[in-house]
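A.B. asks: Sequence unavailable; structure follows:
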């Protein structure tokens, strides 16, 4: 199935260039030039959103995308190295954040890691396609978690966290280790996003036992 990418980019020339490179990957790309057109299309469900975070409505657009489906990953782009926006974006659940100017190939590489995580060394990579985590089953190929044959709706970061825990059952992981594994080595911001992510996972997976290692990090009960 051909991945569908929605691209929100205000600069028309840059949008055309990014569209060209994304389409070269064989992806179906739909571009939007302003917040209004982006908002009108959030009800659709692409495989990836690339969202311009410089507009006035980007937070609203992001929330509407996630209210429609929390499993759609979002890459935020911005002309400014704004720490507040970066941290806010990750706290809201974006999969990646990239600051302009950037080469189109860099965006393609980051998008490819999200759309094809098993081919590029992501934290979900493993020899098996389904792994058990307490009473839950992680379907690594479809990036889904199931309990009693029912699917739990998770964001991309929430799923990556669970995959990290599945690979390190019973081992205490520091906040820094979780940041590096889930957000990447280039993440810049507060480690508070880890605590927020843990809270969201605990709220959704109410029977999952995650120990807090005070002053250090977290450990999944094996």
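C.D. replies: Done, it's in. Given the structure is predicted, the values throughout are model-derived calculations rather than measurements.
A.B. asks: alpha carbons only for contacts and neighbour counts from here, please
C.D. replies: Noted.
A.B. asks: how far away is the residue most central in space within the chain from residue 148?
C.D. replies: What sits nearest the mean C-alpha location of the chain, by C-alpha atoms, centre = their mean, is residue 95, with 2.5 Å. Residue 95 is 28 Å from residue 148, where distance means C-alpha to C-alpha, to the nearest Å.
A.B. asks: again with residue 53
C.D. replies: Counting by C-alpha to C-alpha, the gap from residue 53 to residue 148 is 38 Å.
A.B. asks: And for residue 49?
C.D. replies: 31 Å.
A.B. asks: Confirm residue 111 sits in a helix?
C.D. replies: Yes: the assignment for residue 111 by DSSP: H, G, I helix; E, B strand; the rest coil puts it in a helix.
A.B. asks: looking at it, residue 115 is touching residue 47, isn't it?
C.D. replies: Yes: counting by C-alpha atoms under 8 Å, residue 47 is a contact partner of residue 115 at 7.4 Å.
A.B. asks: who touches both of the two?
C.D. replies: residue 3 (C-alpha atoms under 8 Å, 6 or more residues apart in numbering).
A.B. asks: before we go on, here's another structure to hold up against the first:
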């Protein structure tokens, strides 16, 4: 099925350039020039990925991301200025999956989008020989990408889902932050350890009393320990 990408960017020239790249790759493209328009389009169409600028008229990118995350785990790439490192971390805390810094190369943005779409809509099933994964009351169903904790469904972003399943599939093994970055975002990712820490913190919060299953190993990384 053809995937639809929503571009939320108030600079017309930038939006058109990115749109042309995406169309040439066979994606269907929707456009919004401000935050309110973006939310309206998202509610009215099936969207598989959002490219979301932070600085927008009407409603900023953080607010858009926060509202979308209340009802959807659609992959979100945020666009941020290189100097605004705190903006990047805030975006991750609100549920963004990746970010690209401005000024950016459209081919790099396209590569990030393709990676997220392929990971979100195809590779999760291919990476696991089984449709399900479970440990310590945490149950993962790969085809629907749903996660339950003691029978209660929790909503994870694409990146949180990928981190959780990667740790669970390697239960008892220490996974370094570098391994997580390469696995989730790829070699070209420009973030640092704080990016990983932010996603782990969000994931633990959503796991509630099962958060202790994700153990921090000082100066090494993280590991999933069952039966906690």
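C.D. replies: That came through, no problem. For clarity, every value in this text was computed on a predicted model and none was experimentally measured.
A.B. asks: Overlay them and tell me the TM-score.
C.D. replies: Remark: TM-score between the superposed chains equals 0.80 [TM-score structural alignment, normalised by the length of the first structure]; 220 aligned residues with a C-alpha RMSD of 3.0 Å.
A.B. asks: For residue 53 and residue 148 of the first structure, indicate the residue with more neighbours.
C.D. replies: Using other C-alpha atoms under 10 Å as the criterion, residue 53 of the first structure and residue 148 rank with residue 53 on top: 26 against 8.
A.B. asks: For residue 199 of the first structure, grab the count of nearby residues.
C.D. replies: Neighbours of residue 199 of the first structure (other C-alpha under 10 Å): 12.
A.B. asks: And it, what's its match in the second structure?
C.D. replies: The pairwise alignment with the second structure assigns residue 199 of the first structure to residue 201, based on TM-score structural alignment.
A.B. asks: Spell out the secondary structure type for its match.
C.D. replies: Going by three-state DSSP: residue 201 of the second structure is helix.
A.B. asks: Repeat that for the one 4 residues further on.
C.D. replies: Of the three states, residue 205 of the second structure takes helix under three-state DSSP.
A.B. asks: Quickly note the distance from the closest residue to it other than its chain neighbours to residue 107 of the second structure.
C.D. replies: Among residues not flanking residue 205 of the second structure along the chain, residue 211 sits closest, at 6.8 Å (C-alpha to C-alpha, 6 or more residues apart in numbering). Residue 211 of the second structure is 38 Å from residue 107 of the second structure, where distance means C-alpha to C-alpha.
A.B. asks: more neighbours, these two?
C.D. replies: When residue 211 of the second structure and residue 107 are compared for neighbours, residue 211 comes out ahead with 16 against 12, by other C-alpha under 10 Å.
A.B. asks: I figured that one hits residue 202, correct?
C.D. replies: No: Residue 211 of the second structure is beyond contact range of residue 202, at 10.0 Å (criterion: C-alpha under 8 Å).
A.B. asks: Helices along the second structure, start to end?
C.D. replies: Secondary structure of the second structure, counting by DSSP state H: helices at 12-24, 35-44, 61-69, 85-94, 106-118, 124-127, 158-169, 177-184, 193-207.
A.B. asks: count of residues packed around residue 11 of the first structure?
C.D. replies: When neighbours are defined as other C-alpha under 10 Å, residue 11 of the first structure has 11 of them.
A.B. asks: who's in contact with it?
C.D. replies: For residue 11 of the first structure, the contact set (C-alpha under 8 Å, 6+ apart) comprises residue 33.
A.B. asks: can you check the one 5 residues further on too?
C.D. replies: Contacts for residue 16 of the first structure (C-alpha under 8 Å, 6+ apart) come out as none.
A.B. asks: Distance-wise, check it relative to residue 205 of the first structure.
C.D. replies: Note on residue 16 of the first structure: its distance to residue 205 of the first structure, by C-alpha to C-alpha, is 41 Å.
A.B. asks: What of residue 3 of the first structure?
C.D. replies: 28 Å.
A.B. asks: Looking at those two, which is more packed in?
C.D. replies: More crowded of residue 3 of the first structure and residue 205, by other C-alpha under 10 Å: residue 205, with 17 against 14.
A.B. asks: Quick check: closest non-adjacent residue to that one.
C.D. replies: Closest residue in space to residue 205 of the first structure, ignoring its immediate chain neighbours: residue 152 at 8.0 Å, by C-alpha to C-alpha, 6+ apart.
A.B. asks: So what does the one you found match up with in the second structure?
C.D. replies: Checking with TM-score structural alignment, residue 152 of the first structure has residue 154 as its match.
A.B. asks: check contacts around its match.
C.D. replies: Residue 154 of the second structure neighbours (C-alpha under 8 Å, 6+ apart): 146-148, 206-207.
A.B. asks: roughly how far apart are it and residue 25 of the second structure?
C.D. replies: Relative to residue 25 of the second structure, and taking C-alpha to C-alpha, residue 154 of the second structure is found at 33 Å.
A.B. asks: Residue 54 of the second structure now?
C.D. replies: Relative to residue 25 of the second structure, and taking C-alpha to C-alpha, residue 54 of the second structure is found at 25 Å.
A.B. asks: cool, and residue 150 of the second structure?
C.D. replies: 42 Å.
A.B. asks: Kindly report the same for residue 204 of the second structure.
C.D. replies: On the measure of C-alpha to C-alpha, residue 204 of the second structure and residue 25 of the second structure end up 36 Å apart.
A.B. asks: what's the counterpart of residue 99 of the first structure in the second structure?
C.D. replies: Counting by TM-score structural alignment, the partner of residue 99 of the first structure is residue 101.
A.B. asks: Please tell me how far its match sits from residue 190 of the second structure.
C.D. replies: From residue 101 of the second structure to residue 190 of the second structure the distance is 9 Å (C-alpha to C-alpha).
A.B. asks: With residue 130 of the second structure instead?
C.D. replies: Applying C-alpha to C-alpha to residue 130 of the second structure and residue 190 of the second structure gives a distance of 33 Å.
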